[in-house]
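Novice: Could you look at this predicted model? Sequence included:
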Amino acid sequence: MKILLTCGGTAGHINPAVALARMFQERMEDSQVLFVGAKGGMEERLVPKEGFPLETVTISSFWRSLSPSSLRHNLRTLRNLSVSKKEAARILDGFQPDLVVGTGGYASYPVVHEAARRGIPTAVHESNAVPGLTTQRLAKVADRVMVGYEDSRQHYHHPDRVVVTGTPVRGEFFRLTRQQARDALGIRDDRPLVLSYWGSLGAEVMNGYMTDFIRRAVREGAPFHHIHGAGRNYGAMQKALAGVSLPPEIQLREYIYDMPTVMVAADLVLCRGGASTLSELTAIGKPAVIVPSPNVTNHHQEKNANVLARQGGAVVLLEPVCSGDTLYQTTQDLLAAPQRRQAMAQAMEKMGIPDAAEKIYETLLSLGNGKERAPSAGA
């Protein structure tokens, strides 16, 4: 079987596609996989690094603004749509896929749309709780729409085509128990562990709050273990904390390379509301304090976080009204309430789909074999 996977823009779109590509290669020895991304996107670096071939299309986003610069950008985007349509047709002609799957990002649109027009089996996977513009448009023509949460079904015009699969999570998150993970981190006492990070690159405002958070934790004698990933603001945080003697219980790291181990060991996670992060939290049942990024299109992170909060799995704080003291006090309140945290963990686990990759694989395999085509998919 020839599988074309199209994605891009963020690691949250690329990683699920890579997980699916590996599953197809493991299960079907004769499978061939091709990735299609956006020219200039991070997929040009990440996908070849994973060992998969990549082709690109010329595509860009639409900006939701009427400023002169936004209007000029959107005019370029309209021109790019015409170019990308021809590029998508050329790629499909050359690869002749049996199945086309989009996992998010603007590059998905021309490829999936053209494949659907040709009658090639198509599917899209949406990690966010509420679909973005690309998924909204492709949901009208794709044979299957795979989503992360049952709550997401209501946002689609063709609920019969929607399958709740969850979002794939790396197997490393399931290899250790909490105690094994704590042992691996060298935690020898009973104090809880707090994990905090604000995305792979960090976030300047939130890291400023965490500087105050860490100072207070040191003043109060490190009442809990704490591992914080600062990302690109690591140097600035080191400088801001230069006069503070951090005890061994408080670790300031640039990146958390052993994230599965740290997250499994954690008793509470402070984080953003990205779809991949929330999928990891729900898969292993971790209570969280989520501060959604205010700089995300269509407030996706806030909508993602609210889905978890409504089910009782997370506390949501908005960045504009947040502070180091607010985060610290919220953390202390939750750590002092083990029964509440246990209820939050159970709510998270109830929403999680640990075998998401398997569910997606089965859905796509049936679709690729022609068993579950939507009769009006090309409409």
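Specialist: Everything's here; your move. Numbers count the residues shown, from 1 in each chain.
Novice: When you work out contacts or count neighbours from here on, use the C-alpha atoms and nothing else.
Specialist: Fine.
Novice: Give me the three-state assignment for the residue nearest to the spatial centre of the chain.
Specialist: Nearest to the mean C-alpha position of the chain, by Cα atoms, centre = their mean, lies Ser276 at 2.3 Å. Put simply, Ser276 is helix when judged by DSSP: H, G, I helix; E, B strand; the rest coil.
Novice: do Val33 as well
Specialist: strand.
Novice: Give me the contacts around the host helix or strand of Met263.
Specialist: Using DSSP states H and E, Met263 falls within helix 259-265. With contacts defined as Cα atoms under 8 Å, 6 or more residues apart in numbering, helix 259-265 is touched by 172-173, 176-182, 184-185, 193, 195, 269, 284, 286.
Novice: this is the other structure I want to compare:
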Amino acid sequence: MKKVIITTGGTGGHIYPALSIGEGLKKRGVDVLFVGSSSRMEKNIVPEAGFKFIGLEIYPPRTIKNIFKSITSFFKGIKVVSKEKPDAIIGFGNYISVPILVAGVLLRKKIYLQEQNANLGFTNKFFYKMAKKTFLAFEKTYDDIPLKYQDKFLVTGNPLREEIYSVSEAVERERLKLEKDEKLLLITGGSLGAKDINEAVLDHWEEIFEEKKIRVYWATGEKNFDDINKRMENSKIKMTDIIKPYFNNMINIMAAADLIVCRAGALTLSEVIELEKPSILIPYNSIKVGQFANAKILEENEGALIYSNSEASLGIGKALELIGNEEELTKMRIKVRNLKKKNAVEEIMDSLDIWRN
């Protein structure tokens, strides 16, 4: 039986694409082992998804104590790779992948990388010369790569959950009992929420209430939900508007939406592209996270509009104006469709040099 080690962790943006690949490999009869941090969210998410998981003591290298703790993880990583003897190792970026990738290089294993964002992250920048192939979400990433190494890269798009390829806009709109002329506006700042976006929605709530043909699905984020609820106590809310911390059926609501207001995380934008949705993007303002570069790809292709955190209220106002303009929404959908890739999970798996006897 073939064996692959997947090393990932830290955030959902790294973990969920890795799980999509893991599921695909498992269906092809491959033994999949995940290695991540023993203290981050992957320690729960990965086993709950039905995969074997090994947690190492890996911490951000911000203090001397963390650096010494992480050094031990390099030796444990070598021990894991030596014992498991994988046919390949796939790293999904960030510092959590480093110990296993180092072990893979030292033990001469086949290394593959996947980059979710438009700009190449530090870990992938360091390892791509030693990897057999690095899988990219966006063409723009080639701007970071010297010409002589570009044949080591392949644009596949981000690996997404299998369900996204079969979800139907018509079916989901019927399931939500949307009228033919009713517009669905989805507003989300992700599972943690986005304070600036929430405040902007509150600024425009009376206007939203007056728009009878617009149904709003608003995900406030877990930590903001109670505060929003209190502040909405005396506000009028249409029976059809739904306000929750997060929607577990987010893909289904995205499929039904006419317009999406959201952050610009790489995975979210890949889902927006796959579902061919126009969007208003309000990127998280940290340069390290890289959301602005992700958002620019959709804006430059005329499939989205970008507003900064300080302009979030303008963004919500524009969303209310745009959602009534079917001609403009159609143009944006067509532009977004041009960014679609093939099924990234299948393309990445087919590109792994592990299938020959």
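Specialist: That came through fine. All values reported here derive from a predicted model rather than from experimental measurement.
Novice: So which of the contacts of helix 259-265 of structure 1 are in strands?
Specialist: Counted as lying in strands by DSSP state E, out of those, are 193, 195, 269.
Novice: The last one pairs with which position in structure 2?
Specialist: Looking back up the chat, that one is Val269 of structure 1. By TM-score structural alignment, Val269 of structure 1 lines up with Ile260 in structure 2.
Novice: The second one too?
Specialist: The alignment partner of Leu195 of structure 1 in structure 2, by TM-score structural alignment, is Leu186.
Novice: which residues sit in contact with its match?
Specialist: 216-218, 253-254, 257, 259-261.
Novice: cool, His228 of structure 1 as well?
Specialist: 195-197, 251-253.
Novice: Can I take it that it is in a helix?
Specialist: No: under three-state DSSP, His228 of structure 1 falls outside any helix and is assigned strand.
Novice: Return the distance of the alignment partner in structure 2 of it relative to Ala18 of structure 2.
Specialist: The pairwise alignment with structure 2 assigns His228 of structure 1 to Trp218, based on TM-score structural alignment. For Trp218 of structure 2, the distance to Ala18 of structure 2 equals 28 Å [Cα to Cα, to the nearest Å].
Novice: Quick check: Ser31 of structure 1 touching Arg22?
Specialist: No: contact criterion Cα atoms under 8 Å: Ser31 of structure 1 and Arg22 do not qualify, at 10.3 Å.
Novice: Next, count neighbours for whatever residue of structure 2 lines up with Ser245 of structure 1.
Specialist: Aligning on TM-score structural alignment places Ser245 of structure 1 opposite Lys236 in structure 2. Lys236 of structure 2: 11 surrounding residues under other Cα atoms under 10 Å.
Novice: Without its sequence neighbours, what residue ends up closest to Lys236 of structure 2?
Specialist: Phe209 (7.0 Å; Cα to Cα, 6 or more residues apart in numbering).
Novice: which SSE is that neighbour in?
Specialist: Going by DSSP H and E, Phe209 of structure 2 is part of helix 205-210.
Novice: Show me what that helix is packed up against.
Specialist: Applying 3 or more Cα pairs under 8 Å, 6 or more residues apart in numbering; DSSP states H and E, we find helix 205-210 of structure 2 packed against no helix or strand.
Novice: ranges for the helices of the stretch 101-250 of structure 2?
Specialist: Secondary structure of the stretch 101-250 of structure 2 by DSSP state H, counting those that start in this stretch: the helices cover 122-127, 169-175, 195-203, 205-210, 222-231, 250-256.
Novice: Going by neighbour count, list what's buried in the first one.
Specialist: Across helix 122-127 of structure 2, burial judged by 16 or more other Cα atoms under 10 Å covers 123-124, 127.
Novice: Over to the fourth one?
Specialist: Neighbour-count burial for helix 205-210 of structure 2, counted by 16+ other Cα under 10 Å, picks out 205, 208-209.
Novice: For Pro260 of structure 1, see how far away Asp189 of structure 1 is.
Specialist: Distance from Asp189 of structure 1 to Pro260 of structure 1, by Cα to Cα: 21 Å.
Novice: neighbour count winner among those two?
Specialist: Shown here are Asp189 of structure 1 and Pro260; by other Cα under 10 Å, Pro260 has more neighbours (20 against 9).
Novice: Can you find the partner of the more buried one in structure 2?
Specialist: Checking TM-score structural alignment: Pro260 of structure 1 goes with Ile251.
Novice: what's the spacing between stretch 40-50 of structure 2 and its chain's center?
Specialist: 17 Å (Cα atoms, centre = their mean, to the nearest Å).
Novice: That one corresponds to what range in structure 1?
Specialist: Going by TM-score structural alignment: stretch 40-50 of structure 2 matches residues 41-51.
Novice: Other residues contacting that stretch?
Specialist: 7-11, 14, 18, 35, 37-38, 53-54.
Novice: what about the strands in structure 1?
Specialist: 2-6, 32-38, 54-57, 99-102, 122-126, 144-147, 162-164, 193-197, 225-229, 250-253, 268-271, 288-290, 314-316.
Novice: what angle separates the first one from strand 32-38?
Specialist: Here strand 2-6 of structure 1 runs at an angle of 20 degrees relative to strand 32-38 (axes from the mean of the first three to the mean of the last three Cα atoms, to 10 degrees).
Novice: For Leu113 of structure 2, list the residues it contacts.
Specialist: By Cα under 8 Å, 6+ apart, Leu113 of structure 2 lies in contact with 90-93, 124, 128, 131, 133-135.
Novice: what's the spacing between the match of Ser245 of structure 1 and Ile208 of structure 2?
Specialist: For Lys236 of structure 2, the distance to Ile208 of structure 2 - Cα to Cα - is 10 Å.
Novice: ditto for Lys238 of structure 2
Specialist: 9 Å.
Novice: same question, Ala293 of structure 2
Specialist: 30 Å.
Novice: Go through the helix holding Met263 of structure 1 and flag the buried ones.
Specialist: 260-265.
Novice: and if you look at stretch 178-185 of structure 1?
Specialist: Neighbour-count burial for stretch 178-185 of structure 1 [16+ other Cα under 10 Å]: 178, 181-182.
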